[in-house]
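A.B. asks: Build the 3D model from these lines:
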Amino acid sequence: MDWFTAPDYWLSRLVFQRALAGLYLVAFLTAALQFRALLGERGMLPIPRYTARIPFRRAPSLFQLHYSDRFFAACAWAGCAVSAALLAGADSLLPLWSGILLWLVPWALYLSIVNVGQTWYAFGWESLLLEVGFLAAFLGNDEVAPPIVVLFLLRWILFRVEFGAGLIKMRGDACWRKLTCLYYHHETQPMPGPLSWFFHHLPQPLHRVEVAANHFTQLVVPVLLFTPQPVASAAAALMIVTQLWLVLSGNFSWLNWITIVLALSALRFPTTAPSVPSAPLWYEVLVLAVAALLLCLSYHPVTNMISRRQVMNRSFDPLHLVNTYGAFGSVSRIRHEVVVEGTLDDLPREDSEWREYEFKGKPGDPRHWPRQFAPYHLRLDWLMWFAALSPAYAGEWFGGLVERLLENDRATLKLLRRSPFPPDTPPRYIRARLFHYRYTTWRELRETGACWERVYVREWLPPTRLAYAADRM
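C.D. replies: Have a look, this model is predicted:
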């Protein structure tokens, strides 16, 4: 049936699938390298404790059936292996039905992780990866041309990502409507990148142009995705350029990259399509059934998107098949950071020596220039940004972090850039203090070499020893 497939998009499918497999690989690698301290049996938010109170129907996961750190590691590294195989094109070597099943393996494994990931996995890009990953399984391989309906649904996801983000900005912080949010955003974003300091110091008129361009890209351009070519490709290309600008300006995990990957599926590359047979009937029926299901599940996300009480980054089904997205509806005007310190003194005194823990991504030492980590996701660093906004955001896990620092827990210390204490000499007390951070000026940077200037605000957590660490939060 000629109406079912779009042969001209065979290269778009190839590029999209390989790029998506690369993001899967990053996601599973992040899980494999960080889970023990965050979610393991001795983690800050242990999975067994979570699955004991949350039923399977609310959070479907392999780990509802069995959990051990060894089993989680096996699942995470298996996800890495399958993702690497898909990146290498293994699905093209298999029959169509086997290729579909192979694509569903990383989706099922990552769903199992996200559904028990709790606060550490409560980000929109987790659901977005699952939604895109599920749909990608039905895009086919070299045995068939890409189905039109799946290409349409990928654009539907891209539309909701961009348009939803645009709406929540217009309905949220007034600075988006005044075009002034970028006066602050590059300085106060969760995890600045190596170029964020320079972005912050761009002239304010250019910041206003940035915001206006963002509104145009998120509120006007998405509609053009559903127009004929080459307009749809031009719209997708503009989104890619915008997302690359965001990639340069900060560390947003794989949020920008998966949006770029989605946009790639809407591009029609000027190349000759190979000759492939017609799609088998069973495949057509399967794709149409999946499309019907996803369109039905779109009701709640669309209702939320057009509501005046729009919420961002919400899943409406436990399989994360269709979700709602949006980011930075409000922008902080000042940056606070929680600085964690420890001492070896048996009893803290005013003249005690307090040594600071250094994190990999979050600002700490004012002289340490931010590094590029995205699309890799530093989960603890991101949650520390929320902790600085309010202790309520850290109530579940910060006590566990302090307890493990007091024990010099090896898995936890691996999440940090540097511990100020030898492995065999843990601190006797841990405290946390809140600081106000701001970017230095050009003159201050030349004179001091520091990209940040920080001022003490208040005590965030009083000196705490091991016996009481888990009870202080």
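A.B. asks: rest of the way, CA atoms for contacts and neighbours
C.D. replies: Fine.
A.B. asks: Show residues contacting stretch 24-43.
C.D. replies: 44-48, 68-69, 72-73, 76-77, 79-81, 83-84, 106, 110, 117, 120, 129, 375-378, 400, 411-412, 415 (CA atoms under 8 Å, 6 or more residues apart in numbering).
A.B. asks: just how off-centre is that stretch within its chain?
C.D. replies: 14 Å (CA atoms, centre = their mean, to the nearest Å).
A.B. asks: tell me which residues of it are tucked away?
C.D. replies: 24-32, 34-43 (16 or more other CA atoms under 10 Å).
A.B. asks: Mind checking which of the residues you listed are in helices?
C.D. replies: By the criterion of DSSP state H, membership of the buried residues of stretch 24-43 in helices covers 24-32, 34-38.
A.B. asks: Proceed likewise with the subsequent sequence, for comparison:
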Amino acid sequence: MEWFTAPEYWMSRLVFQRALAGVYLFAFLTAALQFRPLMGERGMLPVPRFTARVPFRRAPSLFHWHYSDRFFAVCAWTGCAVSVALLAGLDGYLPLWGAMLLWLVPWALYLSIVNVGQTWYGFGWESLLLETGFLAVFLGNDEVAPPIVVLFLLRWILFRVEFGAGLIKMRGDPCWRKLTCLHHHHETQPMPGPLSWFFHHLPGPLHKVEVAANHVTQLIIPFLLFTPQPIATAAASLMILTQLWLVLSGNFSWLNWITIVLAVPALELPADPPAVPDAPLWYVVVVLAVGAFLLFLSHRPVLNMLSRRQIMNRSFDPLHLVNTYGAFGSVSRIRYEVVVEGTLDDVPREDSEWREYEFKGKPGDPRHWPRQFAPYHLRLDWMMWFAALSPGYAGAWFGAMVERLLENDRATLRLLRRSPFPPDQPPRYVRARLFRYRYTSWRELRETGACWERTYVREYLPPTRLATVAQRS
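C.D. replies: Predicted structure coming up:
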């Protein structure tokens, strides 16, 4: 069975598995701490309402059989516990079949969450974690050397992530071909990080070098993943460095981290692998069958990459086994933000005392410097960025959010950085206004201490009270 395994990747597998368990932990922690106000029984997009209209075959999930907020919490915290166990290496103490079942648990639990997550879980890194997590089930433990088929398929995912992202950029916004997208991107990205202001103020020629280097990393380097060592290691290392640069420049949830994790199996890390017996026949048959099936499913993302109408971040099957990826095919030139405010006045007027709600990650008060949250994912903050692009992105949940704010709903307020109203005194009216935001200059930063400057654009939602929200819903 020497043809089936690659013992020299023993250490690479170990690092990959522990790092993937860490990403799983952040994903389940995000779900456990945020699900109630987003999609709980009284959430903005309740799971029971979704499962009532979408059949199991279209969105397989445990929650089709039973849903309660308590059951969801049990599933999410169980996912956290299993992730910690895998992070600690429990799979290495189990027989091969037991380790595979243990890795199957977080995949099945997270699939159940993603498939009922609706808008809140419509991001490409959800499918990326599921596709990677499914392959991790078949990577084996200390009883067998890493199977070559699974190592190849992990590189195949990384190839599609990088090459698909490169293609969507070249086919999309002309600024990628002109090398000028980074003149805007650091300012208009969904959730800036603590260093994004400084990245934005880098010299224009350096921004062009960044874009050119990105094109090389995404359009040329991915092919080197399938070359002999040490070229494949060099290619994967370059991808890791690029992703670390992106980690510094913004808050992209765990997208960059899962991409780094995917690059690890392509690294030939120094190790002295222990002697292990040949892989059992049943394991060889299962791995080969799964590999052949996944390669067959891969024709759909390949056709998508070859198409001039390439789409980003789409799952072709309800289990998210093989997907297509891509990001920032277009780059906004202007940043808009929805600012949500409330008042205690019985009759709302323009000169009323309107108090602003502060979100954790999205820009609000111009003096509040962005914080680092990734790989933790602030789902409401991300969707507020989409809501500012177009009200169509917020139609399904924005009214419900306003209703919860008018009720001083404690679960919803936990998603925010600060509510301007005491718990026993909810606002009488809530409104939303659209502002244009731009980074301040070095001089403005020194004079005002503010990293943002904002300008009122228009009304986004007129003053609304509970009766008005109820009528609309």
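A.B. asks: Report the two of the ones in helices among the buried residues of stretch 24-43 of the first structure separated the most.
C.D. replies: By the measure CA to CA, 24 and 37 form the most distant pair in those, at 21.3 Å.
A.B. asks: For the residue lying closest to residue 175 of the second structure once chain neighbours are set aside, which residues are in contact?
C.D. replies: Distance criterion CA to CA, 6 or more residues apart in numbering; nearest residue to residue 175 of the second structure, sequence neighbours excluded, is residue 181 at 4.9 Å. The contact partners of residue 181 of the second structure, taken as CA under 8 Å, 6+ apart, are 175, 211, 331.
A.B. asks: Quick one: neighbours of the last one, just the number.
C.D. replies: The tally of other residues near residue 331 of the second structure (other CA atoms under 10 Å) stands at 21.
A.B. asks: Could I get the buried residue list for stretch 160-173 of the second structure?
C.D. replies: Buried residues in stretch 160-173 of the second structure, defined by neighbour count with 16+ other CA under 10 Å: 160-170, 172-173.
A.B. asks: ah, wrong one, I meant stretch 409-424 of the first structure
C.D. replies: Under 16+ other CA under 10 Å, the buried positions of stretch 409-424 of the first structure are 409, 411, 412, 413, 415, 416, 419, 421.
A.B. asks: What of stretch 299-314 of the first structure?
C.D. replies: Neighbour counts over stretch 299-314 of the first structure (16+ other CA under 10 Å) mark 301, 302, 304, 305, 310, 311, 312, 313, 314 as buried.
A.B. asks: how far is that stretch from where the chain is centred?
C.D. replies: Relative to the chain's own centre, stretch 299-314 of the first structure is displaced by 20 Å; criterion: CA atoms, centre = their mean.
A.B. asks: same question, stretch 327-343 of the first structure
C.D. replies: The chain centroid and the centroid of stretch 327-343 of the first structure are separated by 18 Å, computed with CA atoms, centre = their mean.
A.B. asks: can you give me the end-to-end distance of it?
C.D. replies: Criterion CA to CA, to the nearest Å; first-to-last residue distance in stretch 327-343 of the first structure is 38 Å.
A.B. asks: go on, stretch 383-394 of the second structure?
C.D. replies: 8 Å.
A.B. asks: how close does residue 339 of the first structure get to residue 409 of the first structure?
C.D. replies: 19 Å.
A.B. asks: Let me have the ones in helices among the buried residues of stretch 24-43 of the first structure in TSV, adding distance to residue 218 of the first structure as columns.
C.D. replies: Output for these, formatted as TSV (distance: CA to CA, whole Å):
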residue	distance to residue 218 of the first structure
24	25
25	28
26	26
27	26
28	29
29	31
30	29
31	31
32	34
34	33
35	34
36	38
37	37
38	34
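A.B. asks: any idea which of those is closest to residue 465 of the first structure?
C.D. replies: Nearest to residue 465 of the first structure among these, with distances taken as CA to CA, is residue 37, at 19.5 Å.
A.B. asks: what residue of the first structure matches up with the residue nearest to residue 175 of the second structure?
C.D. replies: With TM-score structural alignment as the criterion, residue 181 of the second structure lines up with residue 181 in the first structure.
A.B. asks: can you give me the helices for the stretch 151-300 of the first structure?
C.D. replies: Per DSSP state H, counting those that start in this stretch, the stretch 151-300 of the first structure has helices spanning 174-177, 185-188, 196-200, 204-219, 231-249, 255-264, 281-297, 299-306. These are given in chain order.
A.B. asks: Mean per-residue distance, the strand ranked longest in the second structure versus the first structure.
C.D. replies: Secondary structure of the second structure per DSSP state E: the longest strand is strand 452-464. Strand 452-464 of the second structure: mean distance to aligned residues in the first structure after superposition is 0.3 Å, counting by mean CA distance after the TM-score superposition for the first structure.
A.B. asks: Would you check the span in the first structure matched by that strand?
C.D. replies: Against the first structure, strand 452-464 of the second structure falls on residues 452-464 (TM-score structural alignment).
A.B. asks: just how off-centre is that stretch within its chain?
C.D. replies: Offset of stretch 452-464 of the first structure from its chain centre (CA atoms, centre = their mean): 28 Å.
A.B. asks: How about that stretch, which residues are buried there?
C.D. replies: So stretch 452-464 of the first structure, judged by 16+ other CA under 10 Å, has buried residues 452, 453, 454, 460, 461, 463, 464.
A.B. asks: check contacts around the fourth one.
C.D. replies: What that stands for is residue 460 of the first structure. By CA under 8 Å, 6+ apart, residue 460 of the first structure lies in contact with 338, 431, 432, 433, 434.
A.B. asks: re earlier: between the ones in helices among the buried residues of stretch 24-43 of the first structure, which sits nearest residue 366 of the first structure?
C.D. replies: The closest of these to residue 366 of the first structure turns out to be residue 34 (CA to CA; 25.8 Å).
A.B. asks: and which of the contacts of residue 460 of the first structure is nearest residue 271 of the first structure?
C.D. replies: Nearest member of the contacts of residue 460 of the first structure to residue 271 of the first structure, counting by CA to CA, is residue 338, at 52.8 Å.
A.B. asks: where's the closest one, which helix or strand?
C.D. replies: In the assignment (DSSP states H and E), residue 338 of the first structure maps to strand 335-343.
A.B. asks: Residue 126 of the second structure now?
C.D. replies: Assigned by DSSP H and E, residue 126 of the second structure falls in helix 124-136.
A.B. asks: Show me what that helix is packed up against.
C.D. replies: Under the contact definition 3 or more CA pairs under 8 Å, 6 or more residues apart in numbering; DSSP states H and E, helix 124-136 of the second structure sits against helix 10-39, helix 96-114, helix 148-171, helix 255-263, strand 323-324.
A.B. asks: mean per-residue distance, it to the first structure?
C.D. replies: After superposition onto the first structure, helix 124-136 of the second structure sits on average 0.2 Å from its aligned residues (mean CA distance after the TM-score superposition for the first structure).
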